[in-house]
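Undergrad: build me a model from this:
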Amino acid sequence: MPTVTLSTYLRITRASALFDILIVAPFATPWTFQLLYPQLGKVNLWLGGAALPLFAQLHIMITCLMGSLVLLWSVRRLLEPSLALGRYDGAGRFLFATWMLWALAQGGLPLVWLFLIPELLWGVAQWWPVAPARTAQRSNGPGLKLVHAS
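TA: Next comes the predicted model:
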């Protein structure tokens, strides 16, 4: 299976974080979510789904809590990407995709496909094999060796 370099992988991790920031930011506050939700309802209807139900304050609070957490997690990955954070994010994406598939199975929410497909693609990208770093050794004097990645 082909691999990517660590530097490419870190760019993928940053790109996924930026994508998440753009997608999730409207879910992070009650005011932005209030503007977004009617638009999501229109898209769901346009895709052939049912009208979205009204949200109670509790639903909005839970949505905004999740949006805020995902936003903070995304900023962390954007500013300090790493192989470990990318792998955790990929695992989280597969977990989120599981709940999206559950929602699709309930019916009436074709809108979920617009979130599920990118979620799966980013998850696969962040679980793609990374080429092992090549190391070279050279002598740096008596008994000392410097190991560095090329």
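Undergrad: contacts and neighbour counts: CA atoms only from here.
TA: Fine.
Undergrad: all strands of the protein, in order?
TA: With strands called from DSSP state E, the chain shows them at 135-139, 145-149.
Undergrad: which residues are in contact with the first one?
TA: Going back to what we said before, that points to strand 135-139. Applying Cα atoms under 8 Å, 6 or more residues apart in numbering, the contact partners of strand 135-139 are 145-150.
Undergrad: so which bits of that strand are buried?
TA: Within strand 135-139, no residue is scored as buried using 16 or more other Cα atoms under 10 Å.
Undergrad: tell me how far that strand is from the chain's mean position?
TA: How far strand 135-139 lies from its chain's middle: 37 Å, per Cα atoms, centre = their mean, to the nearest Å.
Undergrad: could you check the angle that strand makes with strand 145-149?
TA: In terms of direction (axes from the mean of the first three to the mean of the last three Cα atoms, to 10 degrees), strand 135-139 departs from strand 145-149 by 160 degrees.
Undergrad: let's have the strands of the chain in a markdown table, adding distance to residue 94.
TA: Putting the strands of the chain into a markdown table (distance: least, Cα to Cα, whole Å) gives the following:
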| stretch | distance to residue 94 |
| --- | --- |
| strand 135-139 | 33 |
| strand 145-149 | 31 |
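Undergrad: run this one through as well so I can compare:
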Amino acid sequence: MQHTKHSRLAQAHGLIRLSAIYDLIVTIGFAFLPTASLIFVGLQALHAELGLSGELPSASSSSTMMFVNLMGSVVTAWALFRIFRPSLAAGAADTLARVLFSLAMITALAQGASPLIVVMLALEIAWGVAQAAVLVRARPRPAPAAAAQPVVSSDAHR
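TA: Okay, here's the model as predicted:
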């Protein structure tokens, strides 16, 4: 039983680390203004090439870029933390963050954002479901209660 418990925990930590590596790769470019601007130019070109409707954020908006850099910086730092210190608590917090990001993307899509967001949404949901599944399997369970033994008092034999 101890081996199974350990392997479930190791599996959870491995997936938490893997999701963090994915997040790092996907978001580190947004942490820096020059690379975030290039990403936006690339997304605009892809959006136009595919003839999609909807809107994408503009790299020419300084307030948009400030929030993009903030998001990129925070997610990059959070990803590094989970890479080096994966834990069930970090996995649970990250799963919650994925739910919140997914809700924000669904809201953006409903308000006319580019359908390119659907790709990111699908990945967020997939990582969230995968992480939630390993967290449920790895969560600590209370030890089974021992069979109740009658308490015999030394006074009972007199």
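Undergrad: just to revisit the earlier point, residue 23 of the first structure: which of the strands of the first structure is closest?
TA: Nearest to residue 23 of the first structure among the strands of the first structure is strand 145-149; the distance by Cα to Cα comes to 35.7 Å.
Undergrad: nearest to residue 68 of the first structure among the strands of the first structure would be which one?
TA: Per Cα to Cα, nearest to residue 68 of the first structure of the strands of the first structure: strand 145-149, 37.0 Å.
Undergrad: what packs against that closest one?
TA: Counting contacts by 3 or more Cα pairs under 8 Å, 6 or more residues apart in numbering; DSSP states H and E, strand 145-149 of the first structure is packed against strand 135-139.
Undergrad: stretch 72-83 of the second structure aligns to what range in the first structure?
TA: Matched against the first structure by TM-score structural alignment, stretch 72-83 of the second structure falls on residues 67-78.
Undergrad: superposed on the second structure, where does that stretch end up, distance-wise?
TA: Average distance, stretch 67-78 of the first structure versus aligned residues of the second structure after superposition (mean Cα distance after the TM-score superposition for the first structure): 0.3 Å.
Undergrad: give me the buried positions along that stretch.
TA: For stretch 67-78 of the first structure, by 16+ other Cα under 10 Å, it's 67-68, 70-75, 77-78.
Undergrad: before we move on, what about stretch 130-148 of the first structure?
TA: residue 130.
Undergrad: tell me how far it lies from the chain's centre.
TA: With Cα atoms, centre = their mean as the basis, stretch 130-148 of the first structure stands 35 Å off its chain's centre.
Undergrad: can you give me the end-to-end span of that stretch?
TA: 18 Å (Cα to Cα, to the nearest Å).
Undergrad: next one: stretch 105-121 of the second structure
TA: In terms of Cα to Cα, the two terminal residues of stretch 105-121 of the second structure are separated by 6 Å.
Undergrad: in it, what counts as buried?
TA: Those would be 105, 108-109, 113-117, 121, for stretch 105-121 of the second structure by 16+ other Cα under 10 Å.
Undergrad: contacts made by it with the rest, please.
TA: So stretch 105-121 of the second structure is contacted by 47, 52-56, 102 (Cα under 8 Å, 6+ apart).
Undergrad: which of these has the most neighbours?
TA: residue 102 (21 neighbours; other Cα atoms under 10 Å).
Undergrad: which one in the first structure is aligned with that residue?
TA: Mapped onto the first structure by TM-score structural alignment, residue 102 of the second structure lines up with residue 97.
Undergrad: what sits closest to that match if chain neighbours are left out?
TA: Spatial nearest neighbour of residue 97 of the first structure, excluding adjacent residues (Cα to Cα, 6 or more residues apart in numbering): residue 116 at 5.8 Å.
Undergrad: how near is that neighbour to residue 94 of the first structure?
TA: Plainly put, residue 116 of the first structure is 9 Å away from residue 94 of the first structure if you go by Cα to Cα.
Undergrad: residue 80 of the first structure too?
TA: For residue 80 of the first structure, the distance to residue 94 of the first structure - Cα to Cα - is 22 Å.
Undergrad: the two: which is more packed in?
TA: Ranked by neighbour count (other Cα under 10 Å), residue 80 of the first structure and residue 94 place residue 94 first, with 18 against 12.
Undergrad: and the helices in the second structure?
TA: 2-27, 33-49, 62-84, 88-110, 117-138 (DSSP state H).
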